[in-house]
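**Q** Provide a 3D model corresponding to the input given below.
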Amino acid sequence: MLCDSAESISDGKLNIYGAGWSVVSSPTPPCSVVIKLEVPWTMRNVPLRLALDLVDADGRKLGGVTGENDGVNPVPTAVPGVPLDSSLVVPVPSFPLAPGRYAWQLEINTEVPDGGYLGFTVR
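**A** Have a look, this model is predicted:
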């Protein structure tokens, strides 16, 4: 989700502000990309490599960020067998883009998951 700003708080919860837009002008305003994952119980404590790339309408990567975590650790109240909530907020600074269609593409362990594209338009 694209939003003006957000913060990840306890237990995978998010506080999201100014969410739901998909059209911006250039230079783009500072914003955040919010990623909400449901991690299968069988993948708890398994390290994840995440990449968030900005791609143009032709799929060319224009930039991005990568990171790794030590896996999603179950909270004490987690129910065995139930997927674990995990969230990530990626702040994005203002930058110029030519008018057109773009997307943020998420990769988890080098694979793009279902719903791993977040499109937006620069007017």
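**Q** switch to C-alpha atoms for all contacts and neighbour counts from now on
**A** OK.
**Q** what residues are up against the residue nearest to the spatial centre of the chain?
**A** In the chain, the residue lying closest to the centroid (Cα atoms, centre = their mean) is residue 35, at 3.3 Å. Contact analysis of residue 35 by Cα atoms under 8 Å, 6 or more residues apart in numbering lists 1, 87-89.
**Q** Dump those residues to TSV, plus secondary structure.
**A** Converted to TSV, these look like this (DSSP: H, G, I helix; E, B strand; the rest coil):
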residue	secondary structure
1	coil
87	strand
88	strand
89	strand
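**Q** Which member of those residues is positioned nearest residue 11?
**A** Closest to residue 11 out of the contacts of residue 35 is residue 87 (8.9 Å), distances taken as Cα to Cα.
**Q** so how far is residue 29 from that closest one?
**A** 22 Å (Cα to Cα, to the nearest Å).
**Q** here's the other one to compare against:
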Amino acid sequence: MQAFIMLCDSAQHDQGTGKMHMLGADWSLTDSVAPQMTVAVFLRVPWEEASTSHSFTLRLVDADEKPVMAPLDGGDSPVEYQGELGISMGADADDFIRMTDIHSSFAVNIMPLSLEAGKRYEWKLDIDEQEFASADFAIRCPC
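**A** Now for the predicted structure:
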């Protein structure tokens, strides 16, 4: 399995076509200290792994690899999203269809976070507790 992450201003996964519709895609530098963003995740899954379920964690860390914390339910919690990945294409796929990996994607819309200017951050995608992809970004210092 391969995974790729792209940061964008907004994105939406189309369940009907499997396509990802993105606006302001592939940025790594922002002027806003509280950017609204979407983390778009793209997966390439071999047919042999199609029916296997995988757990994932998408987490935000700072330049020192420490979890970024955000207020949640009266306390601070790491900024992370967890879920299960399951891809099913059906057993009746012919040999022609199986000539390429299965492409799948999902989007996680992130509410504005209180992040510091002049700092670097990184989104990390772990699948089955192994890091598969990351995307870093920095916030310009208004100095």
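**Q** Of the contacts of residue 35 of structure 1, which are reproduced in structure 2?
**A** Contacts conserved in structure 2 for those, counting by both residues aligned by TM-score structural alignment, their matches' Cα atoms under 8 Å: 1, 87-89.
**Q** Pick out whichever of those residues sits closest to residue 105 of structure 1.
**A** residue 1 (11.6 Å).
**Q** any idea how far the closest one lies from residue 73 of structure 1?
**A** 24 Å.
**Q** Strands of structure 1, start to end?
**A** Ranges of strands within structure 1 are 2-8, 14-19, 23-24, 31-39, 48-56, 61-69, 84-92, 100-108, 117-122, based on DSSP state E.
**Q** can you tell me what part of structure 2 the last one aligns to?
**A** Spelled out, it's strand 117-122 of structure 1. Aligned using TM-score structural alignment, strand 117-122 of structure 1 spans residues 134-139 in structure 2.
**Q** What of the third one?
**A** Correspondence between strand 23-24 of structure 1 and structure 2 is established over residues 29-30, with TM-score structural alignment as the criterion.
**Q** Against structure 1, what's the mean shift for that stretch, could you check?
**A** When structure 1 is overlaid, stretch 29-30 of structure 2 sits 1.5 Å from its aligned residues on average, using mean Cα distance after the TM-score superposition for structure 1.
**Q** circling back: quick check: which of the strands of structure 1 is nearest to residue 77 of structure 1?
**A** strand 84-92 (10.7 Å).
**Q** Could you name the helices and strands sitting against that closest one?
**A** For strand 84-92 of structure 1, the packing partners by 3 or more Cα pairs under 8 Å, 6 or more residues apart in numbering; DSSP states H and E come out as strand 2-8, strand 31-39.
**Q** I'd like those written out as CSV, with distance to residue 101 of structure 1 added.
**A** Putting those into CSV (distance: least, Cα to Cα, whole Å) gives the following:
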stretch, distance to residue 101 of structure 1
strand 2-8, 14
strand 31-39, 16
